[in-house]
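Q: Compute the structure for the input listed below.
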Amino acid sequence: MTAGRRIRAVVIDLDDTLLSAYRRPDLAWRSVCQVYQTELGDLAPDVAARALTEAGRAFWSDPDSHAVGRADPKQARRVIAAKAFEALRRDSSPTVSPEIAERIADAFSLHRDRQMRLEPKADAVLVQLRDAGYRLALLTNGAGPLQRAKIERFGLASRFHHIQIEGEVGVGKPDPGAFRRVFAALNVDPPEVCVVGDSLEWDIRPAKALGCFTILYDPEAGQAVGRGFGDAHVVTRTLASLAPHLQERSSPPGRMDRAGRRSRRAD
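A: Below is the predicted model:
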């Protein structure tokens, strides 16, 4: 339990937490299909977008596909597009050639990359938490080169005491071993850790099971904001509210040295 322990460290997810990366695939597919309206021929862009969205949902909900896909998202989207247009073909709907399907999938990947951005206040919040004395770790799944490129692109590397990427260490969320590896690197116990992420399955539930304090980041949350939702202790729509939630949980930590030990204050 974290009730009697001061929060000393914050472990934060990358995609769709610090970065706006993969939300609303339906809107992204629709945007791409509208651009490719001529290539779609008799197939309405909205029909194609719905089929692509459904195929994507089925692909990412399968644990085996998810494991392969997060290592190579571009190839995963090609598979998704092929499955979507094959499903339309089986339903006797107008469809497109495999070449066009692949071009649409690659356009989707490019669209996602161009639209990717830091969440509002993300960098300022990281600076604020570090200045307050919290140990910070970035814990993300995916391939090392892909995730490192995002980290460098948005200048995040210097904000963290520890960065852990599934593809680099061989273990990822929701495996408890991934979290324990981070705790060891930060020299903290689970009750001293707040885990922040956008997924109940990948971030919140495994962290809470280990005894961490958890904050679900959901910018589209409704009345659940500020209260537990599912297994999360707190739900927030903004990253700017992280520090206040941590302060409510316990007194702010004192400064810590590089080894993660809290410095003593001369009173």
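Q: Please make it C-alpha for all contacts and neighbour counts, starting now.
A: Noted.
Q: Wasn't residue 151 part of a helix?
A: Yes: under DSSP: H, G, I helix; E, B strand; the rest coil, residue 151 sits within a helix.
Q: what's the neighbour count on it?
A: By the measure other CA atoms under 10 Å, the count of residues near residue 151 is 17.
Q: now the closest residue to it other than its chain neighbours: how far from residue 126?
A: Nearest non-adjacent residue to residue 151, counting by CA to CA, 6 or more residues apart in numbering: residue 157, 6.0 Å away. The gap separating residue 157 from residue 126 is 11 Å, by CA to CA, to the nearest Å.
Q: one more to line up against the first:
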Amino acid sequence: MSEIRAITFDLDGTMLDRRATFEVFARSQIIRFARFFTDVDHDLFFDRVVELDRDGSTSKERVFAGPAEDFGLPAEAVTALPADFRDRFPLECVAFPGLDDALSRLNRAGYRLAVITNGGVRIQQRKIDVMGIEPAFDYIAISESEGVRKPDPEIFRRTLERLDVSPEEAVHVGDHPGADVAGAKAAGLRAIWHRGPRFDAAPGADAEITSITQVPEVVTRLGAGT
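A: Next up, the predicted model:
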């Protein structure tokens, strides 16, 4: 087994706490659009949109349109709330506790680091900027600019070429069993699954973590072949 020289990271659900971020955003949105909610129970509306969001797996039009109608919000809300999400959500980013320390430890250990994330450049880059993590990384691959999305192995291979390492020398960290674990394995990388609330298992993962703070130790263990 080759020594690990590079680590690639998914963004949403791996470094960015997607659920906590959406909850912060949803609370602040109700305050920003108070004119829509004068006769609405704020907590009930909040609970409904958080439930429908499903950690980002549901379109935002669907997340907001149903509750807007059910709670009797003005027609304007059906378009205004999803548009506000696209503008404001990246500004509310909440990182998982211990992320900065974990990245610092990996930087000090000399690993090459990259982000591999699906999504639009504008939104994903804003998240990274708000989190303040770009200096820790040698390369950032966003699917829109790369022209290919996870789980396509090409986005992993292209990123490793930028890092000048082989797939056998790299490990990917992500929360999605398909996009992250299966995609990385298909490209020849090892894969660490960040277990979260959305999925019960990630077949094929080489290791499992429940906190981003575990990455340095797990990478060391995988590199040692234990």
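Q: Translate the residue nearest to residue 151 of the first structure into the numbering of the second structure.
A: Alignment note (TM-score structural alignment): residue 157 of the first structure maps to residue 134 of the second structure.
Q: who's more crowded, residue 157 and residue 126 of the first structure?
A: residue 126 (23 against 15).
Q: how about the more buried one, what's its match in the second structure?
A: Checking TM-score structural alignment: residue 126 of the first structure goes with residue 103.
Q: In which helix or strand does that match reside?
A: Under the criterion DSSP states H and E, the helix or strand holding residue 103 of the second structure is helix 99-108.
Q: that older thread, ok, the match of residue 157 of the first structure to residue 196 of the second structure distance?
A: 23 Å.
Q: The closest residue to residue 112 of the second structure other than its chain neighbours: what's it in contact with?
A: With sequence-adjacent residues excluded and distances taken as CA to CA, 6+ apart, residue 112 of the second structure is closest to residue 6, at 4.4 Å. When contacts are counted by CA atoms under 8 Å, 6 or more residues apart in numbering, residue 6 of the second structure touches 111, 112, 113, 114, 163, 165, 169, 170, 171.
Q: what do we get in the first structure for the last one?
A: So the one you mean is residue 171 of the second structure. By TM-score structural alignment, residue 171 of the second structure lines up with residue 194.
Q: Same check on the fourth one?
A: Matched to the first structure by TM-score structural alignment, residue 114 of the second structure sits across from residue 137.
Q: quick check: angle from the helix or strand hosting residue 122 of the second structure to helix 99-108?
A: Element membership for residue 122 of the second structure, per DSSP H and E: helix 121-131. On the basis of axes from the mean of the first three to the mean of the last three CA atoms, to 10 degrees, helix 121-131 of the second structure is oriented at 90 degrees to helix 99-108.
Q: Average offset of helix 121-131 of the second structure relative to the first structure?
A: After superposition onto the first structure, the mean distance of helix 121-131 of the second structure to its aligned counterpart is 2.3 Å, using mean CA distance after the TM-score superposition for the first structure.
Q: Can you point out the buried residues in the longest helix seen in the second structure?
A: Secondary structure of the second structure per DSSP state H: the longest helix is helix 18-32. By neighbour count with 16 or more other CA atoms under 10 Å, helix 18-32 of the second structure contains the buried residues 18, 19, 20, 21, 22, 23, 25, 26, 29, 30.
Q: which of these lies closest to residue 214 of the second structure?
A: The closest of those to residue 214 of the second structure turns out to be residue 18 (CA to CA; 18.7 Å).
Q: What separation is there between that closest one and residue 193 of the second structure?
A: For residue 18 of the second structure, the distance to residue 193 of the second structure (CA to CA) stands at 16 Å.
Q: same check, this time on residue 93 of the second structure
A: 21 Å.
Q: so who does the match of residue 114 of the second structure touch?
A: Counting by CA under 8 Å, 6+ apart, residue 137 of the first structure has contacts 9, 10, 11, 12, 160, 161, 162, 163, 164, 182, 186.
Q: which stretch of helix or strand covers it?
A: In the assignment (DSSP H and E), residue 137 of the first structure maps to strand 135-140.
Q: That strand vs the second structure, mean deviation?
A: Mean for strand 135-140 of the first structure is 1.1 Å (mean CA distance after the TM-score superposition for the first structure).
Q: What lines up with residue 147 of the second structure in the first structure?
A: Under the alignment by TM-score structural alignment, residue 147 of the second structure pairs with residue 170 in the first structure.
Q: One more: residue 203 of the second structure?
A: Counting by TM-score structural alignment, residue 203 of the second structure lines up with residue 230 in the first structure.
Q: Spit out the contact partners of residue 64 of the first structure.
A: So residue 64 of the first structure contacts nothing (CA under 8 Å, 6+ apart).
Q: Please report how far it lies from residue 11 of the first structure.
A: Distance from residue 64 of the first structure to residue 11 of the first structure, by CA to CA: 26 Å.
Q: for residue 127 of the first structure, same thing?
A: From residue 127 of the first structure across to residue 11 of the first structure, the span is 14 Å (CA to CA).
Q: okay, these two: which has more neighbours?
A: Legend: neighbour count by other CA under 10 Å for residue 127 of the first structure and residue 11, higher for residue 11 (28 against 14).
Q: Tell me which residues touch the aligned partner of that one in the second structure, please.
A: For residue 11 of the first structure, the aligned position in the second structure is occupied by residue 8, per TM-score structural alignment. By CA under 8 Å, 6+ apart, residue 8 of the second structure lies in contact with 113, 114, 115, 116, 170, 171, 172, 173.
Q: that's a helix at residue 8 of the second structure, yeah?
A: No: assignment of residue 8 of the second structure by three-state DSSP gives strand, placing it outside any helix.
Q: Neighbours of residue 111 of the first structure, how many?
A: 15.
Q: Verify the contact between it and residue 28 for me.
A: Yes: the pair formed by residue 111 of the first structure and residue 28 meets the contact definition of CA atoms under 8 Å, at 7.4 Å.
Q: list the contacts for the residue nearest to residue 118 of the first structure when sequence neighbours are not counted?
A: In space, and not counting its chain neighbours, residue 118 of the first structure is closest to residue 19: 4.5 Å by CA to CA, 6+ apart. By CA under 8 Å, 6+ apart, residue 19 of the first structure lies in contact with 116, 117, 118, 119.
Q: make it 6 Å
A: Applying CA atoms under 6 Å, 6 or more residues apart in numbering to residue 19 of the first structure gives the contacts 117, 118, 119.
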